[in-house]
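Engineer: Generate a structure from the sequence data that follows.
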Amino acid sequence: MGDKASGSVSISSTKPPAILADSEHFEQQQLATSCGYSQHMQHANLGDGAATARLLSRSDWGARLPKSVEHFEGPAPYVIIHHSYMPAVCYSTPDCMKSMRDMQDFHQLERGWNDIGYSFGIGGDGMIYTGRGFNVIGAHAPKYNDKSVGIVLIGDWRTELPPKQMLDAAKNLIAFGVFKGYIDPAYKLLGHRQVRDTECPGGRLFAEISGWPHFTHLNATEGSTPVPIEPHAHPQAASQTPLQLPPQSPPHAPAAAPKV
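Structural biologist: Modelled structure (predicted):
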């Protein structure tokens, strides 16, 4: 069964982004990672040189094989930012790996999709987790799945800002995608709410990415899908049903004033 939902960072041409810095054979291994089958974890120095992030392959976090893989020709003209809402933010790598598995389980087993919907996930540990990878049709934003990179920052970012290591990892991933030709250098950066009726990626995170290079306000012809094809919620959130209030009787008409 296929998917049901279809639909910057400025860098120098001579200086690769930090995510490339630590592997002599990164290109060959990254191509494998983007297809979902690399056995290697790649190290990536973040911008300040102090923190270290990794691009983890699907096998690193224990992904199930996709039911099907459909590619689109790059480079992708859009990057779309999401939050997971649920699972909640994770700060250890084992917890973030479990969050990725939980999302894949929900998307594949409950929704019947080919795979986890997102191209990549970012954990509170500052690590980058390969989802579908680059140039693979996703299931994260109707009408944009075949021309975008969908990046989910794991957690609920409605009122809180993701920690710096998450934001840095997202920026480095975008810069890497541009550098390697997976993302158009003139890409448009969007929040999920701009292409669908949803709170995602959360108000606080949306305010943050609104100040990033390449953030784009869509015009009416590019506007959002008014009715969601699938709700943006994972099992914990989906199981919460709204409070049902009993029907109320109409108010009684006021009694007539006594005659005097």
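Engineer: Could you use CA atoms for every contact and neighbour count after this?
Structural biologist: Will do.
Engineer: from what I can see Gln104 touches Ile116, true?
Structural biologist: Yes. Here Gln104 reaches Ile116: they are 4.3 Å apart, a contact under Cα atoms under 8 Å.
Engineer: higher neighbour count, those two?
Structural biologist: Ile116 (28 against 23; other Cα atoms under 10 Å).
Engineer: Show me what whichever strand or helix holds Ala175 is packed against.
Structural biologist: Assigned by DSSP states H and E, Ala175 belongs to helix 164-179. Secondary-structure packing of helix 164-179 (3 or more Cα pairs under 8 Å, 6 or more residues apart in numbering; DSSP states H and E): strand 120-122, strand 128-130, strand 183-191.
Engineer: can you pull the buried residues of the second one?
Structural biologist: By 16 or more other Cα atoms under 10 Å, the buried positions in strand 128-130 come out as Ile128, Tyr129, Thr130.
Engineer: Switch those residues over to CSV; also include distance to Leu55.
Structural biologist: What follows is those, written out as CSV (distance: Cα to Cα, whole Å):
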residue, distance to Leu55
Ile128, 5
Tyr129, 6
Thr130, 7
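Engineer: which one among these gets closest to Leu56?
Structural biologist: Of all the buried residues of strand 128-130, Leu56 sits closest to Tyr129, with 4.9 Å by Cα to Cα.
Engineer: The closest one and Pro185: what is the separation?
Structural biologist: 22 Å (Cα to Cα, to the nearest Å).
Engineer: And Ile116, by the same measure?
Structural biologist: Ile116 sits at a distance of 26 Å from Pro185 (criterion: Cα to Cα).
Engineer: cool, Gln236 as well?
Structural biologist: When Gln236 is compared with Pro185 (using Cα to Cα), they lie 37 Å apart.
Engineer: who's more crowded, the two?
Structural biologist: The residue with more neighbours, out of Gln236 and Pro185, is Pro185; 20 against 11, by other Cα under 10 Å.
Engineer: Alongside the first, I'd like the structure of this one:
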Amino acid sequence: MANCRALRECTDQMILIQKMHMKERGFDDIGYNFLVGGDGTVYEGRGWGVIGAHTKGNNHDSLGVALMGNFNNDTPCTEALSSIKQLLRSGVSLGYLHPEFILLGHRDLGNTQCPGEKLYASLPHLRNLT
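Structural biologist: All right, here's what the predicted structure looks like:
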């Protein structure tokens, strides 16, 4: 997934991801519940309360949030991490996430480098919602 930093660029990336999920993977729509652009904009994929198609075998009890970009070398920006934290807070306050949810990276559940070294290193900071 390519990095994006501006609304138009991130919107175009979102459309490419949706097309790939539908045409190549045969999904009804984008697989993630939410995506976050490099500018911090949150995009609704399947949304709250809908089973995603993001981590085979673990979709029934999880929420799929993707940060658009490749974070093996690039560090996720503060705006994007802040948006993810706010999204998780909203999920708790709306009752879609348990207050003591477990935050995992895709690599914790499958043989992948996702979400990349730099983003994976940020996950502990996202667990603290205060």
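Engineer: corresponding residues in the second structure for the helix holding Ala175 of the first structure?
Structural biologist: Aligned by TM-score structural alignment, helix 164-179 of the first structure corresponds to residues 78-93 of the second structure.
Engineer: how far apart are that stretch and its match in the first structure?
Structural biologist: Its aligned residues in the first structure lie a mean 0.3 Å from stretch 78-93 of the second structure after superposition (mean Cα distance after the TM-score superposition for the first structure).
Engineer: quick revisit: so for the helix holding Ala175 of the first structure, what gets flagged as buried?
Structural biologist: Neighbour-count burial for helix 164-179 of the first structure [16+ other Cα under 10 Å]: 165-179.
Engineer: Nearest to Asp95 of the first structure, out of those residues: which one, please.
Structural biologist: Met166 (14.8 Å).
Engineer: Verify the contact between the closest one and Gly123 for me.
Structural biologist: Yes. Met166 of the first structure lies in contact with Gly123 (Cα under 8 Å); the separation is 6.4 Å.
Engineer: Give me the common contacts of these two.
Structural biologist: Leu153 (Cα atoms under 8 Å, 6 or more residues apart in numbering).
Engineer: doesn't Ile128 make contact with Ala169 of the first structure?
Structural biologist: Yes. Applying Cα under 8 Å, one finds Ala169 of the first structure in contact with Ile128, separated by 6.7 Å.
Engineer: Now for the two: what residues contact both?
Structural biologist: Ala53, Ile122.
Engineer: where exactly do the helices run in the second structure?
Structural biologist: 7-23, 78-93, 117-127 (DSSP state H).
Engineer: Would you mind giving the ones you listed as JSON lines with distance to Asp61 of the second structure added?
Structural biologist: Output for the helices of the second structure, formatted as JSON lines (distance: least, Cα to Cα, whole Å):
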{"stretch": "helix 7-23", "distance to Asp61 of the second structure": "20"}
{"stretch": "helix 78-93", "distance to Asp61 of the second structure": "14"}
{"stretch": "helix 117-127", "distance to Asp61 of the second structure": "18"}
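Engineer: can you tell me which of the ones you listed comes nearest to Leu67 of the second structure?
Structural biologist: Leu67 of the second structure lies closest, by Cα to Cα, to one member of the helices of the second structure: helix 78-93, at 7.5 Å.
Engineer: what angle separates that closest one from helix 117-127?
Structural biologist: Angle, helix 78-93 of the second structure to helix 117-127, by axes from the mean of the first three to the mean of the last three Cα atoms, to 10 degrees: 40 degrees.
Engineer: what comes into contact with helix 78-93 of the second structure?
Structural biologist: Residues contacting helix 78-93 of the second structure (Cα under 8 Å, 6+ apart): 36-42, 48, 67, 97-99, 126-127, 129.
Engineer: try 7 Å this time
Structural biologist: Helix 78-93 of the second structure is contacted from outside by Val36, Gly37, Gly38, Asp39, Gly40, Val42, Leu97, His98, Pro99, Leu126, Leu129, using Cα atoms under 7 Å, 6 or more residues apart in numbering.
Engineer: so who does the second one touch?
Structural biologist: Counting by Cα under 7 Å, 6+ apart, Gly37 of the second structure touches Cys4, Arg5, Cys10, Leu67, Met68, Ala80.
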